[in-house]
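**Student:** With the sequence up front, the predicted model follows.
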Amino acid sequence: MTTDDDLRLSLRSDLAGLADAIRTSDTLLAVGSVVSGLASSSTHLDLLLIGPGAPAKSVAASVAGLRSGSYVLASGQSVTVRFCSTQELAPVRDVVMHFAEAMVEPSAWANIPSLDHPTHVLLHEVRNGITIAHESIAQAWREALYVDQLPTYLASTHLLRHLDRRENVEQQLVDQHLESAQWMLRESLQDLLAALLASIGETNPHRRWHLRLARRHQEVLGHDLVDRLVKALCVWHDVDEEAEVRAALELADEVRRDIVERIPGLRVLSLAVER
């Protein structure tokens, strides 16, 4: 497998001509599945360009409307470039500032901001992208957007959603709606898996990759834990087996304790929700 350093050198070499054309006020990042090692043979390279300029629509705390264009480099390689103006990032920065506040002030959890999926994607890309041009500007945006807090933010929000859905599973069991209980169980476990990955710093926003990422990190997470969690997510149980749903809930509690051990700051949040 190509190492991160080899990938950086390869991309910077392939994109040298493009990097030379980037304004000194801008930064260019290689992002997406190629960078994360999840690309297929048909995947093209994604780039993110951040720089001054007027946004394409009214500024809001969302980047769902980013512009993009497809290009073919001199080498024949196809790339997709998404453009994000610094004006569009300013309100996002105002929202994510609350991440840091919540880390030191427990009462701030009640008002922790909610990020839409495109903004989550952007923060993940800024955090994990490989800088092709102007590293100092990229690093300044990583600091301004508090991307170091993104794993804890995701672990907390996914854990909250898991606990909410877990409660729903319990109620469906009480009401003897076993099919509904299994359906909600799967949703709750998906959020739990996302929280578990975030607890080790994995912030990929696309659920389609989460099982593969769990397998990739199973040396850290534990082979047995990953095996049991994958089985609970992927095997559709007999609808008459309430005991299997109960067993999956016990596994979920074990995973949750593992998450809280990795991020001690979540212990207060977890206990508060349980009460």
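**Tutor:** That came through, no problem.

**Student:** only C-alpha atoms for contact and neighbour calcs from this point on.
**Tutor:** Fine.

**Student:** Thr80: what's it in contact with?
**Tutor:** Counting by CA atoms under 8 Å, 6 or more residues apart in numbering, Thr80 touches 44-47, 68-71.

**Student:** What strand or helix carries the closest residue in space to Thr157 that isn't next to it in sequence?
**Tutor:** Nearest non-adjacent residue to Thr157, counting by CA to CA, 6 or more residues apart in numbering: Ala195, 7.9 Å away. Ala195 is located in helix 178-199, with elements delineated by DSSP states H and E.

**Student:** Over to Leu7?
**Tutor:** Using DSSP H and E, Leu7 sits in helix 4-14.

**Student:** which residues touch that helix?
**Tutor:** The list of residues contacting helix 4-14 from outside it, by CA under 8 Å, 6+ apart, reads 30, 35, 75, 130, 132.

**Student:** go again using 7 Å as the cut-off
**Tutor:** Residues outside helix 4-14 that contact it (CA atoms under 7 Å, 6 or more residues apart in numbering) are 130, 132.

**Student:** in the helix or strand following that helix, what's buried?
**Tutor:** The element immediately downstream of helix 4-14 (helix or strand, assigned by DSSP H and E) is helix 16-20. By 16 or more other CA atoms under 10 Å, the buried positions in helix 16-20 come out as Ala19.

**Student:** helices or strands up against the helix or strand following helix 16-20?
**Tutor:** Next helix or strand after helix 16-20 toward the C-terminus (DSSP H and E): strand 27-31. Judged by 3 or more CA pairs under 7 Å, 6 or more residues apart in numbering; DSSP states H and E, strand 27-31 is in contact with strand 45-51, strand 130-133.

**Student:** tell me the contacts of the residue nearest to Thr157?
**Tutor:** 154-155, 158-159.

**Student:** any idea how far it is from Leu29?
**Tutor:** Distance, Ala195 to Leu29, using CA to CA, to the nearest Å: 26 Å.

**Student:** and the comparison structure, right after this:
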Amino acid sequence: MLKKPLGMLGVFLIVVGLGYFVGAGVAYSKVQSGYGSLQAFSEAQNVTLNYNEDGQLVDRGTVEGAQAIMSLLENDWNFPVVDSDLDPNDPLVNSASEYMFQMATIVFHVLHGEQAVTLTADDIAAGIASEKLAADGTYEGVVEAYQGQVLEPGTYMVPVDGRYWTGFARTDILDGPAREGAWSGTAHALVGELGVGAATHSTLQLALGVAALLAGLGVVCTAMGVAFIWHTKKDGEVSAPDRIPEAMLQDRPDVATENV
């Protein structure tokens, strides 16, 4: 009674499996197109990582500099770096780990740099008028190096001290301009662009995994469908016995006599 439904189920599973194969093929094709586009974009930018003769990452000529950047990336940002993506034979930045390392390089130097803030006589007068400075020009802001000092027209070096955009005192006469200099539009744009590259590569890897999953489901469904059809056909086969059973001979005496 179940032979026909099992056979129909087998056909259905094969059709579903073929659908999965088609989906996997389309997904794989799109992924390859995406990889090609990302590669072309990376080649056009021509941003490369630096390695020494031993194949170690370096920053500004030192391995220690690259290690400090890697520490920021792995420990502070908790990014899972794929070591195989960092290939000295292919220094072009075109993978998620390479994009993120380049981003960390920019951020690291911003965080550990200092900014030159130039104040004019008008700036100091405006600071006194807005009470950013005391009446005699004494600085009472957040930059410790100049606290209690009477500011004169000139240039003041303000350390970034590991601070991101929101870590600065925006209205401070020294810290505010230092923030604009450290986290400039260029720095933000580069970080954003590299972030898009990293996200794009990660998305393509995810899409490739989906394509592989669809192909795997196609294999499973097709194999199950073939198994159901084979089982149905096998159960439907009829074979004749080699000899007549004894019970049937006993029910027919004439046949039994002839056999004697």
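**Tutor:** Perfect, thanks for sending it. These numbers were taken from a predicted model, which means no experiment stands behind them.

**Student:** TM-score for this pair?
**Tutor:** With the length set by TM-score structural alignment, normalised by the length of the second structure, the two chains reach a TM-score of 0.22; 90 aligned residues with a CA RMSD of 5.7 Å.

**Student:** Would you mind giving the helices and strands packed on strand 27-31 of the first structure as JSON lines with mean neighbour count and distance to Leu89 of the first structure added?
**Tutor:** Listed next are these as JSON lines, based on neighbours: other CA atoms under 10 Å; distance: least, CA to CA, whole Å:
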{"stretch": "strand 45-51", "mean neighbour count": "21", "distance to Leu89 of the first structure": "9"}
{"stretch": "strand 130-133", "mean neighbour count": "25", "distance to Leu89 of the first structure": "18"}
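
**Student:** and these as CSV, adding distance to Val260 of the first structure?
**Tutor:** Output for these, formatted as CSV (distance: least, CA to CA, whole Å):
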stretch, distance to Val260 of the first structure
strand 45-51, 33
strand 130-133, 30
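
**Student:** Let me know the distance separating the residue nearest to Thr157 of the first structure from Ala243 of the first structure.
**Tutor:** Distance check for Ala195 of the first structure against Ala243 of the first structure: by CA to CA, it reads 25 Å.

**Student:** Tell me the secondary structure at Thr155 of the second structure.
**Tutor:** Per DSSP: H, G, I helix; E, B strand; the rest coil, the secondary structure class of Thr155 of the second structure is strand.

**Student:** need the contact list for it.
**Tutor:** By CA under 7 Å, 6+ apart, the contact list for Thr155 of the second structure reads 116-119.

**Student:** which among the residues you listed gets closest to Ala182 of the second structure?
**Tutor:** Ala182 of the second structure lies nearest to Ala116 out of the contacts of Thr155 of the second structure, by CA to CA, at 9.6 Å.

**Student:** so what's the nearest residue to Ala19 of the first structure once chain neighbours are set aside up against?
**Tutor:** Spatially, and ignoring its direct neighbours in sequence, Ala19 of the first structure is nearest to Ala133 (5.4 Å; CA to CA, 6+ apart). When contacts are counted by CA under 7 Å, 6+ apart, Ala133 of the first structure touches 19, 27-28.

**Student:** so can I have JSON lines of the residues you listed showing distance to Arg215 of the first structure?
**Tutor:** Shown next, in JSON lines, are the contacts of Ala133 of the first structure (distance: CA to CA, whole Å):
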{"residue": "Ala19", "distance to Arg215 of the first structure": "35"}
{"residue": "Thr27", "distance to Arg215 of the first structure": "33"}
{"residue": "Leu28", "distance to Arg215 of the first structure": "30"}
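
**Student:** What is the nearest of the residues you listed to Ala102 of the first structure?
**Tutor:** Out of the contacts of Ala133 of the first structure, the member with the shortest distance to Ala102 of the first structure (by CA to CA) is Thr27, at 29.4 Å.

**Student:** what sits against the closest one?
**Tutor:** With contacts defined as CA under 7 Å, 6+ apart, the neighbours of Thr27 of the first structure are 49-51, 133-134, 137-138.

**Student:** So which of those residues is the closest to Thr119 of the first structure?
**Tutor:** Thr119 of the first structure has its nearest neighbour among these in Ile50, at 14.0 Å by CA to CA.

**Student:** separation between that closest one and Leu11 of the first structure?
**Tutor:** Taking CA to CA as the measure, Ile50 of the first structure falls 18 Å from Leu11 of the first structure.

**Student:** again with Val260 of the first structure
**Tutor:** Counting by CA to CA, the separation of Val260 of the first structure from Leu11 of the first structure is 37 Å.

**Student:** Tell me which of these two has more neighbours.
**Tutor:** Using other CA atoms under 10 Å, the more surrounded residue of Val260 of the first structure and Leu11 is Val260, with 21 against 17.

**Student:** Might one say that that one is in contact with Leu271?
**Tutor:** No: Val260 of the first structure is beyond contact range of Leu271, at 10.3 Å (criterion: CA atoms under 7 Å).

**Student:** now the helices: where do they sit in the second structure?
**Tutor:** With DSSP state H as the criterion, the second structure has helices at 3-45, 63-71, 96-111, 121-129, 175-182, 185-236, 246-250, 253-259.

**Student:** could you say what helices and strands the fifth one packs with?
**Tutor:** For helix 175-182 of the second structure, the packing partners by 3+ CA pairs under 7 Å, 6+ apart come out as strand 114-119.

**Student:** Give the other helices and strands that the strand it packs on contacts.
**Tutor:** strand 154-159, helix 175-182.

**Student:** hmm, try it at 6 Å
**Tutor:** On a contact count with 3 or more CA pairs under 6 Å, 6 or more residues apart in numbering; DSSP states H and E, strand 114-119 of the second structure meets strand 154-159.

**Student:** Show me which residues of the biggest helix by length in the first structure are buried.
**Tutor:** In the first structure, with assignment by DSSP H, the single longest helix is helix 150-174. The neighbour-count check on helix 150-174 of the first structure (16+ other CA under 10 Å) flags 150-163, 165-170, 172-173 as buried.
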